[in-house]
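> Give me a 3D structure for the following:
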Amino acid sequence: MPETHEADQKPLSFDLTRQPWIGVLRPNGTQEELSLREVFAQAKDVRRITGDLPTQEFALLRLLLAIAHDALDGPRDIEHWARLWSDPHCFAPIAGYLEDHRGRFDLLDEQTPFFQTAGLRTEKNEVASLNRIVADVPNGEPFFSARLPAVGRLGFAEAARWVVHAHAYDTSGIKSAMAGDPRSKGGKVYPLGVGWAGNLGGVFAEGRNLRETLLLNLVAADAVDFGAKGRRDLPAWRREHGPQGAERPPDGLCDLYTWQSRRLRLHADADGVTGVVLGYGDPLTSRNMHTREPMTAWRRSLAQEKKHGEPLVYLPREHAPERSAWRGLASLVADREQNRPEGSDPPSQLRPGILDWTARLVTRRKLQRGFLIRARIIGTVYGTQQSVVDEVVDDHLTMDVILLHEQDRDYATQAIDAVKDAELAVNTLGDLATDLERAAGSENESPRLTARDRAFAELEGPYRAWLTDLGQAEDPFEQREAWKAQVHTIITRLGRQMVADAGDAAWQGRPIPAKQGSVWLNSALADRWFRARLRKNIGQPSSSDQPSGTDSAADPSPKVHA
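Take a look at the predicted model:
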């Protein structure tokens, strides 16, 4: 626990409502730290929150949203939200709220330390290194850290950020048992999973400044369903901890966004934080939380349905580091009806509730066509039974809100189909790489994978630019045709280069089995097949950029798919 200052014997204090500790980025590119009061007061003059890691930004945003929800008592519905959106001083009441609860926002308070448990200790009175909560120093593997050999001390501002992050993203694994924890076995508690946000493929809507970002993610009470009637939704600083290990559902967004997935206590002196006591806190299953947790997409799990004997199970859809956000557009903009033909099974995936909420705002004309949002995508990839952090995902996709309109789906449909155009073209280029390898007498799959990776990389920038402009187009179908022509040009150029680089063996070729007999496959024939497939998959562009040498030969080759 915090020690007192030897000179004056006053208890240590670090008031998060008045002391700067949240990193922010200004529109001019400068960075600084602000207190909680300053963050809300200056939100329109802040571009966004920054963190030591992107996951820290996500965790801190959820903290700010919980404060806003509780202080503003809402929004109760879409009309209440619209009044907040139009009021430049909508966050003014938060200053009084923070003053009223100021004692609960002191990081070092002896009785109610922020996001901590007073008097927390392990059964053996151990105090761990700060490596346990600083996520950029994997415990036991600090080989690439600038903090070698360990984190010996943290300033109070940085420690506060890592405390919030630990509840959201702490790793799993065996942890020391806290005194009195009924889950203790030999002084240890065996793996119970990562912090709540670590289960999510985090998604939030980002506006032009922090004020817009906070409001865009301030979901109305009637947009989520926690199924709990009569229980008041309170954030962590306004509720008492229940018994260790006791399971309960969250009461609302304030509760969920500040979920205490760990029991934690900092040890500090007057110069900073020196150690931490960290153990498991409140368990929370991610199964079928799709009506409650709005900041992730969801996927149906047939395996979990069978395991638990339930007719329908949705789990958070985690981010794949190797897959850029634009390739997963369908999971962000396609609503349930677009994924579900009439009379069919429930949808295999659900877009994030935060984008369902944005869709309501667009459809009810609270946000106008032409307004651009960035869908920020943040998540963690864990390794070795979730006991270490392997990778952090941070990506974004800028789109016109018209893509989310519930009654005007043509824009979203064309945007999704444009991704499919790109995938078909990339597969075609991969087929060319395979054919060139076969012509040279090799069955190596590496060139195919390399070709696909390069093609997706070449298409990413043009697609993002095309998507940003799509909402301004009068005819989304015409824009789709323009995109297909652009894809054709890019993929044809890459294919032409691959043929030129194929080498003498591929140029000479060799016989391969065909539907009738055999065919002499060389780079020239592989090129003709490639052009015919590309034309079949995405059509014949009408632009003057179409490369010469197009051949309409039929494709007799065995099909090779990604």
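> all contacts plus neighbour counts: C-alpha atoms, from now on.
Noted.
> how many other residues sit next to residue 441?
16 (other Cα atoms under 10 Å).
> residues in contact with it?
505, 506, 509, 510 (Cα atoms under 8 Å, 6 or more residues apart in numbering).
> Could you tell me which residues make contact with the last one?
Applying Cα under 8 Å, 6+ apart to residue 510 gives the contacts 439, 440, 441, 520, 521, 522.
> let's go with 10 Å and repeat that
438, 439, 440, 441, 518, 519, 520, 521, 522 (Cα atoms under 10 Å, 6 or more residues apart in numbering).
> Show me which pair in those residues is furthest apart.
440 and 518 (15.9 Å; Cα to Cα).
> Out of the contacts of residue 510, list just those in helices.
438, 439 (DSSP state H).
> where exactly do the helices run in the stretch 451-562 of the chain?
Counting by DSSP state H, counting those that start in this stretch, one finds helices in the stretch 451-562 of the chain at the ranges 476-500, 504-508, 523-538.
> could I get these as a markdown table with distance to residue 99?
Shown next, in a markdown table, are the helices of the stretch 451-562 of the chain (distance: least, Cα to Cα, whole Å):
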| stretch | distance to residue 99 |
| --- | --- |
| helix 476-500 | 51 |
| helix 504-508 | 75 |
| helix 523-538 | 60 |
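> Please identify the most buried of those.
Of those, the one with the most neighbours on average (mean count of other Cα atoms under 10 Å) is helix 523-538, at a mean of 22.
> relative orientation of it and helix 476-500 in degrees?
170 degrees (axes from the mean of the first three to the mean of the last three Cα atoms, to 10 degrees).
> Can you name every helix or strand that helix 523-538 contacts?
Secondary-structure packing of helix 523-538 (3 or more Cα pairs under 10 Å, 6 or more residues apart in numbering; DSSP states H and E): helix 410-439, helix 476-500, helix 504-508.
> closest to residue 15 out of those?
Shortest distance between residue 15 and the helices and strands packed on helix 523-538, using Cα to Cα, is found for helix 410-439: 46.0 Å.
> Excluding sequence neighbours, find me the nearest residue to residue 66.
Leaving aside its chain neighbours, residue 66 sits nearest to residue 254 (4.6 Å; criterion: Cα to Cα, 6 or more residues apart in numbering).
> Next, the structure of the following sequence, for comparison with the previous one:
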Amino acid sequence: MRWSPREQACVSALTMGGKPVELNLVEVLRQAEDVAAVYGRTPGETVAVTEWLLGLAYAAGFYPETANEWRTWVENRESLDDVADWLQDHDGCWDLFDPLAPLGQNPALHPHLNAFGVGPAQLVMEQAGDYNQFFSREHLHSPAILPAAEAWRAMLTQHAYAIGMKAKIKTKDMGLPAPFANLSSARLVSRLRVIARPAWEGATFGDLLRLNLTPSGDDNPGRLNLTWQQPAGPVRRDFTRRGAEQTRTPTGPADLHTMLGRSIALRPAALPDGTAGVDLVLIGPGETVSDLPAAFLQDAVTSEKGLLKPSLTRDLWRQSHALYAAVAERDKGTDLYGRIAMLHGRRIHLLAVGLLATQGKLVSWVADEYPYVPGRETELRHAAEQGSAICEHAAKGLYAAAATAQTYTYPQAKPADRPAQIARFNGSTELWGAASDLFHTLMDDVADGIPAVEALTAFATALRAVTANSLEARIASLPTAGNGLEAQSRARARLTEYLNQPNTPVHLKDPS
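Sure thing, here's the model as predicted:
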């Protein structure tokens, strides 16, 4: 059985007319100006497929040498036909089930598939549970066959985003080095990946690929990683040392975008209709990336704690001011943000995608996008910073009001009971839920040319109403007499006081 994404439908896309289509890799590149977008089942899968297509472009020698050439390519829509031609004619192995050089896989694992493999749910990160292999999870032994196209996309996602864990593989029985059990984090798992998405009228997926190509001079773009055992390729892990000790630096952008973050083996099986699928999977450690130079971190955003990454306690939009700071300051030279600033009159959206995980468990994908217009950098950054500060202050005001309501509702409360009692009256959850839409409206307004001061006033006015409503919803259950009535009155007064104290952001204060 064979299956090749170069020949079989493997990518979900939308035409410019909004019609969903399934295309193979050659068709995606050949029809890039007729395709509005490609998309995956999750934000991470969408990024992984886009990364791989960027890797193909570099491998084909399709990349600008300078920032000025990049700008010309974007504005004149340099054709991607050369990449499609290269892909169609390239003699590398593209067969997902090739016995000697399977696409994206490590054939050294194949002899162990039947004895140690599990169901294809292990390949799909969101289905793999706690990510410990052989943890007696019945769904990992499900006989359901995963279609080959889905398996290929899931494999790309593993290579890009797989999280670090100690897999429970019986290495003694497999005859493999003990360090094989250590699964290091893949390249993108520890930060936000930002992709520039063209948002001007008539923008296509071809425009997106050109926007995100990094000028690489006349340097060697590196080798496309088609399989673990391709001849004359870069030196890879030999599993004689732990992942953290055995790392490598990509040799160029083609190598970077197709790093093999996992050792994977897939067993082919036929679906009821005779098409190719996967029924057994074995996953081990992959290539561990060393600290990358700035040239390989063109989209990275730096915060006070290092590279910006998703937070378990802060929504992604609440960190967007760091992204806008990267655009406004442009102090890293010719990175992605410095280049898009050259595209005067072009609206661009910055799509940020990350993976939330804790203690070896995937929590969720996070994704959001933010408008950017060259020339509006300072206004956008100011709006993002002030918008976030306004929300933070309003949330603290709700907590102060909740604490006041608790004091008058439970005057004899034990200290240990106070947190739960305050939580009863704290409307911050409702506030943050509503604030997200208001914040995105704020940023769209500023991108559209409305002065930041004016847009922030409208934003804060709406948020102040949301804040008051959030408190009312929490204290509505209190009796309208005695302690309950006083608690309501005191909580409202405390919120009003908090939202008008000297350190309140000016736009949030009650103008009356």
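> circling back: which element is the residue nearest to residue 66 of the first structure on?
Taking DSSP states H and E as the criterion, residue 254 of the first structure maps to helix 253-257.
> Next, the mean deviation of that helix compared to the second structure.
Comparing helix 253-257 of the first structure with its match in the second structure after superposition yields a mean distance of 1.6 Å (mean Cα distance after the TM-score superposition for the first structure).
> contacts for that helix?
The contact list for helix 253-257 of the first structure (Cα under 10 Å, 6+ apart) reads 59-70, 168, 196-197, 218-221, 224-226, 232-239, 249-250, 259, 284, 292-294.
> re the thing from before, ok, the residue nearest to residue 66 of the first structure - how many residues close by?
Neighbours around residue 254 of the first structure, by other Cα under 10 Å: 23.
> Distance-wise, check the closest residue to residue 444 of the first structure other than its chain neighbours relative to residue 423 of the first structure.
Once flanking residues are discounted, residue 444 of the first structure sits nearest to residue 437: 6.8 Å by Cα to Cα, 6+ apart. Going from residue 437 of the first structure to residue 423 of the first structure by Cα to Cα, to the nearest Å gives 21 Å.
> neighbour-wise, which of those two wins?
Comparing residue 437 of the first structure with residue 423 by other Cα under 10 Å, the one with more neighbours is residue 437, at 24 against 19.
> how about the more buried one, what does it touch?
Residue 437 of the first structure sits next to 431, 443-448, 502, 505-506, 509, 522-523, 526 when contact means Cα under 10 Å, 6+ apart.
> who wins for most neighbours among those residues?
That'd be residue 523 among these, by other Cα under 10 Å, with 28 neighbours.
> Under the alignment, what does it map to in the second structure?
Per TM-score structural alignment, the equivalent position to residue 523 of the first structure in the second structure is residue 488.
> do the same with residue 489 of the first structure
Match for residue 489 of the first structure (TM-score structural alignment): residue 465.
> Check residue 412 of the first structure too.
Match for residue 412 of the first structure (TM-score structural alignment): residue 381.
> That match against residue 371, yeah?
No - here residue 381 of the second structure does not reach residue 371: they are 11.1 Å apart, not a contact under Cα atoms under 10 Å.
> So which of these two has more stuff around it?
residue 381 (25 against 22).
> Chain neighbours aside, what residue packs nearest to the more buried one?
Residue 381 of the second structure sits nearest to residue 324 (Cα to Cα, 6+ apart), 5.0 Å away.
> what do we get in the first structure for that neighbour?
Per TM-score structural alignment, the equivalent position to residue 324 of the second structure in the first structure is residue 333.
> Check residue 498 of the second structure too.
In the first structure, residue 498 of the second structure lands on residue 533 (TM-score structural alignment).
> Burial check on the nearest residue to that match once chain neighbours are set aside, number of neighbours?
Closest residue to residue 533 of the first structure apart from its sequence neighbours, by Cα to Cα, 6+ apart: residue 428 at 6.5 Å. Residues lying near residue 428 of the first structure (other Cα under 10 Å) number 29.
> need the contact list for the counterpart of residue 428 of the first structure in the second structure.
Using TM-score structural alignment, the partner of residue 428 of the first structure in the second structure is residue 397. Residues near residue 397 of the second structure by Cα under 10 Å, 6+ apart: 391, 403, 426-428, 467-468, 471, 491, 494-500, 504.
> go on, residue 196 of the first structure?
Contacts of residue 196 of the first structure by Cα under 10 Å, 6+ apart are 166-170, 256-262, 282-286.
> repeat for residue 479 of the first structure
Counting by Cα under 10 Å, 6+ apart, residue 479 of the first structure has contacts 411, 414, 415, 418, 466, 467, 469, 470, 471, 473, 485.
> In the first structure, what residue corresponds to residue 88 of the second structure?
By TM-score structural alignment, residue 88 of the second structure lines up with residue 99.
> Does the closest residue to residue 245 of the first structure other than its chain neighbours belong to a helix, a strand or coil?
Distances taken as Cα to Cα, 6+ apart place residue 282 nearest to residue 245 of the first structure, at 6.0 Å, with adjacent residues excluded. Recorded secondary structure, residue 282 of the first structure: coil (DSSP: H, G, I helix; E, B strand; the rest coil).
> Give the equivalent position in the second structure for residue 282 of the first structure.
In the second structure, the residue paired with residue 282 of the first structure is residue 287, using TM-score structural alignment.
> so residue 487 of the second structure makes contact with residue 472?
No - taking contacts as Cα under 10 Å, residue 487 of the second structure lies outside contact range of residue 472: 11.7 Å.
> Now do the shared contacts for the two.
Residues within reach of residue 487 of the second structure and of residue 472 at once, by Cα under 10 Å, 6+ apart: there are none.
> equivalent range in the first structure for whichever helix or strand residue 57 of the second structure is part of?
Per DSSP H and E: residue 57 of the second structure is located in helix 43-59. Under TM-score structural alignment, helix 43-59 of the second structure corresponds to residues 54-70 of the first structure.
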